[in-house]
Every structure is written in C-alpha cells, then in structure tokens.
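Engineer: Sharing a sequence plus its predicted fold:
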Amino acid sequence: MDDQTKLELEAAAFRRLQKHLMQDRPDVQNIDMMNLAGFCRNCLSRWYQEEANARGIDMDKDQGREIFYQMPFSDWKAQYQTEASDSAKKAFEASHK
C-alpha cells in the first residue's frame, strides 16, 4: 500500500470514529470511555489540537473541541452530558491518579 492511500484510509477511519462517537453514540459518556478505554472525546480533540500546534497551526483547546465535537463544547455538554454516577467517579479517580 502506498503512503497516500494509507493516509487516506487513516483519515477515513478517524472520521468514522468521530461520527460514531458524535452521532451514533452520543449517549456514551466521556467518563465511561475513560474508565473503559483510557481515552474519550476530549482526548481525541486534544490530540487533534496538539497535532495542529505541532504543524504550526494556532489552535487552542476550545477550538480543537469545537472541531471535533462539531459544535461548541458547552452545547455538547448541555445536550448530551449527564451527571456521572458515584461508581464512575470512583473508578475514574482510582485509574487516573
């Protein structure tokens, strides 16, 4: 496989993951993703921002989140984020000290 095809496949897989998390499964909470997988939507948006910054593109955390979430993060939280259960909070604290 040539490098350009590999790049295009990786980009398509990222877009598919983004769609899955944003449109197909907005019910899955970030804290649950962190507890199970060790990353969440915020991690993905931060990685996006960090890669932009590494390439000389001026992007802050809020801009990275808005690109990944496809809306302002405050809107996402208002529409989809729920209060984390006590057990989810305890699991997060235990695994992310």
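Structural biologist: It's in.

Engineer: From now on I want contacts and neighbour counts done on CA atoms only, so please keep to that.
Structural biologist: Noted.

Engineer: Quick check: the gap between Tyr48 and Gly56.
Structural biologist: Going from Tyr48 to Gly56 by C-alpha to C-alpha, to the nearest Å gives 13 Å.

Engineer: Which residue of these two possesses the greater neighbour count?
Structural biologist: Neighbour count, other C-alpha atoms under 10 Å: between Tyr48 and Gly56, Tyr48 has more, with 19 against 9.

Engineer: Name all residues that make contact with the closest residue in space to the more buried one that isn't next to it in sequence.
Structural biologist: Leaving aside its sequence neighbours, Tyr48 sits nearest to Gly64 (C-alpha to C-alpha, 6 or more residues apart in numbering; 6.4 Å). Contacts for Gly64 (C-alpha atoms under 8 Å, 6 or more residues apart in numbering) come out as 45-46, 48-49.

Engineer: Below is an additional structure, to be compared with the one above:
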Amino acid sequence: MNQQLRDRLDAAVLQRLLKHLDSRKDVQNIELMNLAGFCRNCLSKWYTAAAKDLGADVSDDAARERVYGMPYADWKRLYQTDATPAQAAAFEQAKPKD
C-alpha cells in the first residue's frame, strides 16, 4: 500500500469515526475517557496538532466544531450531562499518578 492510499484511508476512517460519534451524542466524553482513554476533546486537540504539523493554522474552536459538528458551547448545552459519582471516581482513578 502506498502512502497516498494510506492517507486517503486514514482520512476516510476519521470521517467515519466523527460521523459515528455524532450519531452517539448520548455517549459522554467522560465515558469515552474512562473506557478508551480519549474523548472528543482529545480528537480536537489532535486535529489542531496535525494541522500545525502540516503548516496550517486551525484554532481550537474550529477543531472542536469539526469534531463536535457544531460549536462546542452548543454541544455542551444540548448534550452534555453531569458526570455521575461513579464516572468521576473512575476518571480520577485512571489519572496518571505524578
């Protein structure tokens, strides 16, 4: 497989992941963090970092809007729920210890 095909496949997979996450707004970021070690916010940070690596200037807000499919503040208002005590405890437990 050549690099051009690999890059196109990687892009298609990211697009599918974003579409899947968009269809599962019920899945909270803390759940993703607790189960997978990353969340939508992580994806947006990776997006911004990748843009920088390629010499593009993509703001944090623009990257979040790409990942969330809408402005982040709107997504939080419409879909984010408070973490349960169990979710918060699992998150704290998983944090790396200094």
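Structural biologist: On my side now, so go ahead. All figures in this text were calculated on a predicted structure; none of them were measured in a lab.

Engineer: Quick TM-score on the pair, please.
Structural biologist: Once superposed, the chains reach a TM-score of 0.91 (TM-score structural alignment, normalised by the length of the first structure), with 96 aligned residues with a C-alpha RMSD of 1.1 Å.

Engineer: thinking again about what came up before, using a markdown table, lay out the contacts of Gly64 of the first structure together with secondary structure and distance to Leu36 of the first structure.
Structural biologist: Below are those laid out as a markdown table (DSSP: H, G, I helix; E, B strand; the rest coil; distance: C-alpha to C-alpha, whole Å):
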| residue | secondary structure | distance to Leu36 of the first structure |
| --- | --- | --- |
| Ser45 | helix | 18 |
| Arg46 | helix | 19 |
| Tyr48 | helix | 21 |
| Gln49 | helix | 23 |
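
Engineer: from the residues you listed, which single one is nearest Ala78 of the first structure?
Structural biologist: Ser45 (17.9 Å; C-alpha to C-alpha).

Engineer: Does that closest one touch Arg65 like I think?
Structural biologist: Yes: counting by C-alpha atoms under 8 Å, Ser45 of the first structure does reach Arg65; the two are 5.1 Å apart.
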